[in-house]
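Colleague: A structural model of the following input is requested.
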Amino acid sequence: MEDERLWSFEESLWTEGPDNYREKVDPEVVMVLPHPPFVLRGDAAIAAVADTPVWDRAELTERQVSRPQEGLIVIGYHVTASRDGESYKAHCTSTIRRLEHEVWRVVQHQQTPALAKPLAQD
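Modeller: From the prediction side, this is the model:
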């Protein structure tokens, strides 16, 4: 999957509804989300994101792409998402694998909410 399509695929997971999640997220997915129970797998993970209202806008920046082997893509990025005056910022990773020609599924996703102020380092 070329980069432009990859980022469009990932952005759609922020801005499109539950049917999109069910199509693009693998049934064996593992997710780490910023709310209890935090670590989710499979149908529970898909349900958790499907029950979340979609964002009107999602800007993916600080983009990193790794292709460790054929048919496997790992991405990292910062997202700023907004809807109805609400905003959300997080650092994220996703791992996407190819099932067959032009058919890709998310097998891992993680979100770490961005801190308003970075922690002091010793």
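
Colleague: only C-alpha atoms for contact and neighbour calcs from this point on.
Modeller: Will do.

Colleague: what's the distance between residue 81 and residue 91?
Modeller: 12 Å (CA to CA, to the nearest Å).

Colleague: and for residue 75?
Modeller: On the measure of CA to CA, residue 75 and residue 91 end up 11 Å apart.

Colleague: same deal with residue 5?
Modeller: Distance from residue 5 to residue 91, by CA to CA: 20 Å.

Colleague: show me which of those two is the more surrounded one.
Modeller: residue 91 (18 against 10; other CA atoms under 10 Å).

Colleague: to compare against the first, here's the next sequence to fold:
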Amino acid sequence: MKTESFWAEEENFWLEGPDFYRANMVPDAVMEFPEPTGTLKGPQILAALENAPRWEKVVFFDRSREMLGNKVRLTYRAEGWQNGEAIYVAKCDSTYVKMGGEWLLTHHRQEPIGS
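Modeller: As a prediction, the model looks like this:
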């Protein structure tokens, strides 16, 4: 992935399924979701995706990207869409690490905004 593709890559993590995750995250990645899901690590992330509905659309606002050596941190507000409506709004951050010439997701966190 080229550095200018981080936002497209991030969008794919919202829209795509387990195969995309397998190819684009480190094996021991950590994802922090609101309860009841909570914190998932590595294989737990893939297992949770197997039967989970994916978002049909996601829109990012207030985007920021910080680069430091072999790491990149994205921070943003996301609106997740299903059935033509924005039904989920969250503050998010994701960290990517460069390994073997590839940028891979190592950490993702979501904090819901509103009800």
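
Colleague: what's the TM-score here?
Modeller: With the length set by TM-score structural alignment, normalised by the length of structure 2, the two chains reach a TM-score of 0.87; 113 aligned residues with a CA RMSD of 1.7 Å.

Colleague: buried ones in the lengthiest strand in structure 2?
Modeller: Ordering each strand of structure 2 by length in residues (DSSP state E) puts strand 85-99 first. If you call a residue buried by 16 or more other CA atoms under 10 Å, then strand 85-99 of structure 2 has these buried ones: 88, 89, 90, 91, 92, 93, 94, 95, 96, 97, 98.

Colleague: same check, this time on stretch 19-32 of structure 2
Modeller: Quick answer for stretch 19-32 of structure 2 (16+ other CA under 10 Å): 21, 24, 25, 26, 27, 29, 30, 31, 32.

Colleague: identify the residues contacting the fifth one.
Modeller: In this case it means residue 27 of structure 2. The contact partners of residue 27 of structure 2, taken as CA atoms under 8 Å, 6 or more residues apart in numbering, are 42, 43.

Colleague: from residue 75 of structure 2, how far out is it?
Modeller: From residue 27 of structure 2 to residue 75 of structure 2 the distance is 22 Å (CA to CA).

Colleague: after the host helix or strand of residue 67 of structure 2, next one along is what?
Modeller: Here residue 67 of structure 2, judged by DSSP states H and E, is contained in strand 57-68. As assigned by DSSP H and E, the chain's next helix or strand after strand 57-68 of structure 2 is strand 71-82.
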